[in-house]
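Engineer: Here you go, sequence then predicted model.
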Amino acid sequence: MTSPSSRESTAELDQLSTVQLIERFQQQTVTLVKSEIREALGEVKTKGTRAGIDLGVSGVGLLLILFGLGSFTAAAIAGLANVVSLWLAAVIVGAILLVVGGVAAAVGAVRAKAQVPPIPQHTADSVAQDITTIKEHL
């Protein structure tokens, strides 16, 4: 926030009435709030766009991984079927996949919770600085 002394001399401010000073304060406050809101919206939009693109790329990668895992699963069942019966080989491989998948899902859920909400941190810091400046000058 720019201090009034940087734009106008103290003598010029002394010439203004209380009503004029309050009107200026109100106008500057409205301008500041609108500016901070615009900045916050822009920051959230940018983060949302980046997250959407990243999720799309990750989705394609996961789909390809799924196809690869399907192939390896079929190969594991076929290989294990040489040692035990086919149905038992399918059960063993399926159980292993469920355990690994459960662990991966739990880790992913914990990491996803750490990312939410996408706070516009720059704007939050700016607003905190504005509030501190206003408190200092009151």
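Structural biologist: All right, it came through fine. Residues are numbered from 1 along each chain as shown.

Engineer: C-alpha only now, for contacts and for neighbours.
Structural biologist: Noted.

Engineer: tell me which strands and helices the host helix or strand of residue 52 is in contact with?
Structural biologist: Of the helices and strands defined by DSSP states H and E, residue 52 is found in helix 18-80. If you count contacts as 3 or more Cα pairs under 8 Å, 6 or more residues apart in numbering; DSSP states H and E, helix 18-80 packs onto helix 86-115, helix 121-137.

Engineer: Okay, angle between that helix and helix 86-115 too, please.
Structural biologist: Computed by axes from the mean of the first three to the mean of the last three Cα atoms, to 10 degrees, the angle separating helix 18-80 from helix 86-115 equals 170 degrees.

Engineer: Relative to the whole chain's centre, how far out is helix 18-80?
Structural biologist: Relative to its chain's centre, helix 18-80 lies at 5 Å (Cα atoms, centre = their mean, to the nearest Å).

Engineer: this is the comparison structure:
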Amino acid sequence: MSSLLSRQMAAHREDTSVGELLSAVTSDVQTLFRQELELARTEVKQEATKAGKAAGMYGGAGFAGYMVLLFLSLAAVLGLSNVMDGGWAALIVTAVWAVVGAVLYQKGRARMRTVEPKPEQTVETLKENAQWARHPIR
């Protein structure tokens, strides 16, 4: 039985033309490529979902931090109001937050000035690739 199967497979191989073999290989490569793309899409979707959940948690942590600062500021106003008028206590706490905000603004502005929106290295690489494509021997 096994020799009959071997002879049938050999006869089938002999009947198959090179064109048919190339067509089969091309079809298999296309199928493999589509499957790899689908796998990549699935992985990216899963990672994006995880990143979205993490971003939501960061947002929640930021809001919680804001609430902590708000209530600490309120506690500072109430604590200072024991030794001075409540209006002056609120003004002092507000002034402290104004200074903190101004310092953070200046630091952010200085850092933003160092940002280059144009990807210099990528542009240079693309220029080199274009030059090589025009003159590949050099």
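Structural biologist: Yep, that arrived. As the structure is a computational prediction, the values presented were derived from the model and not from experiment.

Engineer: before we move on, the earlier item: could you save the helices and strands packed on helix 18-80 of the first structure as CSV and add columns showing distance to residue 20 of the first structure and mean neighbour count?
Structural biologist: Listed next are these as CSV, based on distance: least, Cα to Cα, whole Å; neighbours: other Cα atoms under 10 Å:
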stretch, distance to residue 20 of the first structure, mean neighbour count
helix 86-115, 46, 12
helix 121-137, 18, 13
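
Engineer: need those in CSV with distance to residue 63 of the first structure, can you?
Structural biologist: Listed next are those as CSV, based on distance: least, Cα to Cα, whole Å:
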stretch, distance to residue 63 of the first structure
helix 86-115, 15
helix 121-137, 33
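
Engineer: Residue 6 of the first structure: which of the ones you listed is closest?
Structural biologist: Nearest to residue 6 of the first structure among those is helix 121-137; the distance by Cα to Cα comes to 13.8 Å.

Engineer: Give me the contacts around that closest one.
Structural biologist: For helix 121-137 of the first structure, the surrounding residues in contact (Cα atoms under 8 Å, 6 or more residues apart in numbering) are 1, 36, 39-40, 43.

Engineer: quick one: which of these is most hemmed in?
Structural biologist: residue 40 (20 neighbours; other Cα atoms under 10 Å).

Engineer: Distance-wise, check it relative to residue 26 of the first structure.
Structural biologist: Using Cα to Cα, to the nearest Å, residue 40 of the first structure is found at 21 Å from residue 26 of the first structure.

Engineer: how big's the offset between the helix holding residue 52 of the first structure and the second structure?
Structural biologist: Its matched residues in the second structure lie on average 1.5 Å from helix 18-80 of the first structure after superposition (mean Cα distance after the TM-score superposition for the first structure).

Engineer: tell me the SS of residue 82 of the first structure?
Structural biologist: Judged by DSSP: H, G, I helix; E, B strand; the rest coil, the three-state class of residue 82 of the first structure is coil.

Engineer: Distance of it relative to residue 91 of the first structure?
Structural biologist: For residue 82 of the first structure, the distance to residue 91 of the first structure - Cα to Cα - is 14 Å.

Engineer: One more: residue 67 of the first structure?
Structural biologist: For residue 67 of the first structure relative to residue 91 of the first structure (Cα to Cα), the value is 19 Å.

Engineer: Same check on residue 21 of the first structure?
Structural biologist: From residue 21 of the first structure to residue 91 of the first structure the distance is 79 Å (Cα to Cα).

Engineer: Please apply the same query to residue 102 of the first structure.
Structural biologist: Plainly put, residue 102 of the first structure is 16 Å away from residue 91 of the first structure if you go by Cα to Cα.
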